[in-house]
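1. Pasted the sequence and its predicted model underneath.
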Amino acid sequence: MVCKDFHACRWPAELCDRDDSLACHFDAMNEKHAHAIKEIQRKCEKVITFSHYVPRLDLCPEKRMLYYPNLPKIIGSNFLEARIRSIHGAEGSKAACHVFGHTHFGWDATLDGIRYVQAPLAYPREQKRNMNGGLGWLPLNLYSDGRFTERQHFYWSDYYSVNPRTPDNMELAPWVAALYKR
């Protein structure tokens, strides 16, 4: 009910949004570009990959921190992370960067050797309320003069850079608990 993506799309009968068939289908579409990817890897020192969806669950706040706790179920897939690793290498490198979107949470973190960045432009009401750690809501310059720009500071990636994830903690964040008390 919250995510418009499922209401706006119609899939062939063999594809379903309740299993991995959609993620598998979209990932397989990348195969036709395998030769182009190899050529880019051969020619370029640095590679920036892009996706609309989130490649890893640890690029989203924990469920207890979210107003919509089912968000992690609809933001990405393991297929996407595997595809990114196939391009950047299993260990990643200083030349590896992936730009993603979908959740509107600003994020800039390096995980397992790959820099992951989300600098959302956001919806107008999010911009007006300065939600989700926007940087003045202008596009982020990520690469300039042959190098990546410095790490940006966004609320959630900064939070998790000093606080470990605690998936066994079921206590709602205070701002979420306040919503349920109303």
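-> Ah, there it is.

2. rest of the way, CA atoms for contacts and neighbours
-> Noted.

3. In this protein, which residue is most central in space?
-> Taking Cα atoms, centre = their mean, the centroid of the chain lies closest to Val54, which sits 3.0 Å from it.

4. residues contacting the residue nearest to that residue when sequence neighbours are not counted?
-> Of all residues not flanking Val54 in the chain, Gly76 sits nearest, at 4.6 Å (Cα to Cα, 6 or more residues apart in numbering). Each residue near Gly76 by Cα atoms under 8 Å, 6 or more residues apart in numbering is listed here: 53-57.

5. If we use 6 Å, what do you get?
-> 53-55 (Cα atoms under 6 Å, 6 or more residues apart in numbering).

6. any idea how far it lies from Met1?
-> Gly76 sits 17 Å away from Met1, going by Cα to Cα, to the nearest Å.

7. then this one, side by side with the first:
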Amino acid sequence: MALDCLTSTTKACKDFHACKWPGELSSGDTSLALYFDAINDNHLNAVKEIQRTCSQIITFSHFVPRQELCPEKRMLFYPKLPKIIGSDFLEFRIRSIHGIHGSACHLFGHTHFVWDAVIDGIRYVQAPLAYPRERKRRMNGGENWLPFCIYSDGKFSDRLTPCYWSDHYSANPRTPDNTELAPWVARFYNQT
């Protein structure tokens, strides 16, 4: 099979080739996620001040904080993607910041899937700039594309549309026990 190189996450993801970590940090365990999460501890006083003075909080991350913000692996051309896109520590951090705020929003990136969904009281939005070829395919041929405005005039924007995957999961439950490849994935692998 031509996709044998995709059997390892370290071979498939450029992050493993483009980044060099000190010896005690590893991409094979949670040490990197813990390291980056701990950096946020330097800003705890600022977070407490924001929590005390703001009624609406928007948090940001490059990485994905929840598995539910990625299609199920049977839907993906690269089924190991969920193993390398985020961390449970990130979700815990987000929840500790938002606390009981009524209008909580987290913006994330990394996967390039357009997403807008509320899960457990937090709105999660990904409005990716994406690569030029992806932008051209998704958004009017890439013409007149503008970034998505999430907050203006004291309120959050309406839902981002269209959001293929979050729309799919708002209408269809996740089926983690189903291991049958999605038709487009099966066709892709049968071609190789």
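-> That came through fine. No experiment lies behind these values; they were computed from the predicted model shown.

8. Need the TM-score from the superposition.
-> Taking TM-score structural alignment, normalised by the length of the first structure as the basis, the two superposed chains have a TM-score of 0.94; 178 aligned residues with a Cα RMSD of 1.6 Å.

9. on that earlier part again, mind telling me what the residue nearest to Val54 of the first structure corresponds to in the second structure?
-> Aligned counterpart of Gly76 of the first structure in the second structure: Gly86 (TM-score structural alignment).

10. Which residue ranges of the first structure form strands?
-> Read by DSSP state E, the first structure holds these strands, from start to end of the chain: 47-50, 96-99, 107-111, 114-118, 143-144, 147-148.

11. Generate JSON lines for those, with distance to His88 of the first structure as supplementary columns.
-> Converted to JSON lines, the strands of the first structure look like this (distance: least, Cα to Cα, whole Å):
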{"stretch": "strand 47-50", "distance to His88 of the first structure": "8"}
{"stretch": "strand 96-99", "distance to His88 of the first structure": "6"}
{"stretch": "strand 107-111", "distance to His88 of the first structure": "12"}
{"stretch": "strand 114-118", "distance to His88 of the first structure": "8"}
{"stretch": "strand 143-144", "distance to His88 of the first structure": "17"}
{"stretch": "strand 147-148", "distance to His88 of the first structure": "15"}
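
12. one step back: looking at the second structure, which of the contacts of Gly76 of the first structure hold up?
-> Retained in the second structure (both residues aligned by TM-score structural alignment, their matches' Cα atoms under 6 Å) from these: 53-55.

13. where do the helices sit along the first structure?
-> For the first structure, the helices defined by DSSP state H cover 5-8, 21-28, 34-43, 78-88, 124-128, 155-162, 174-181.

14. What number of residues are in the vicinity of Ile150 of the second structure?
-> By other Cα atoms under 10 Å, 16 other residues sit near Ile150 of the second structure.

15. which residues does the equivalent of it over in the first structure contact?
-> In the first structure, Ile150 of the second structure lines up with Leu142, judged by TM-score structural alignment. Neighbouring residues of Leu142 of the first structure by Cα under 6 Å, 6+ apart: 148-149.

16. Kindly provide the distance from the residue nearest to Ser157 of the second structure when sequence neighbours are not counted to Thr59 of the second structure.
-> Among residues not flanking Ser157 of the second structure along the chain, Ile150 sits closest, at 5.1 Å (Cα to Cα, 6+ apart). Distance of Ile150 of the second structure to Thr59 of the second structure, given as Cα to Cα: 12 Å.

17. per the alignment, Arg138 of the second structure corresponds to what in the first structure?
-> By TM-score structural alignment, Arg138 of the second structure lines up with Asn130 in the first structure.

18. distance of that match from Gly136 of the first structure?
-> Distance, Asn130 of the first structure to Gly136 of the first structure, by Cα to Cα: 8 Å.
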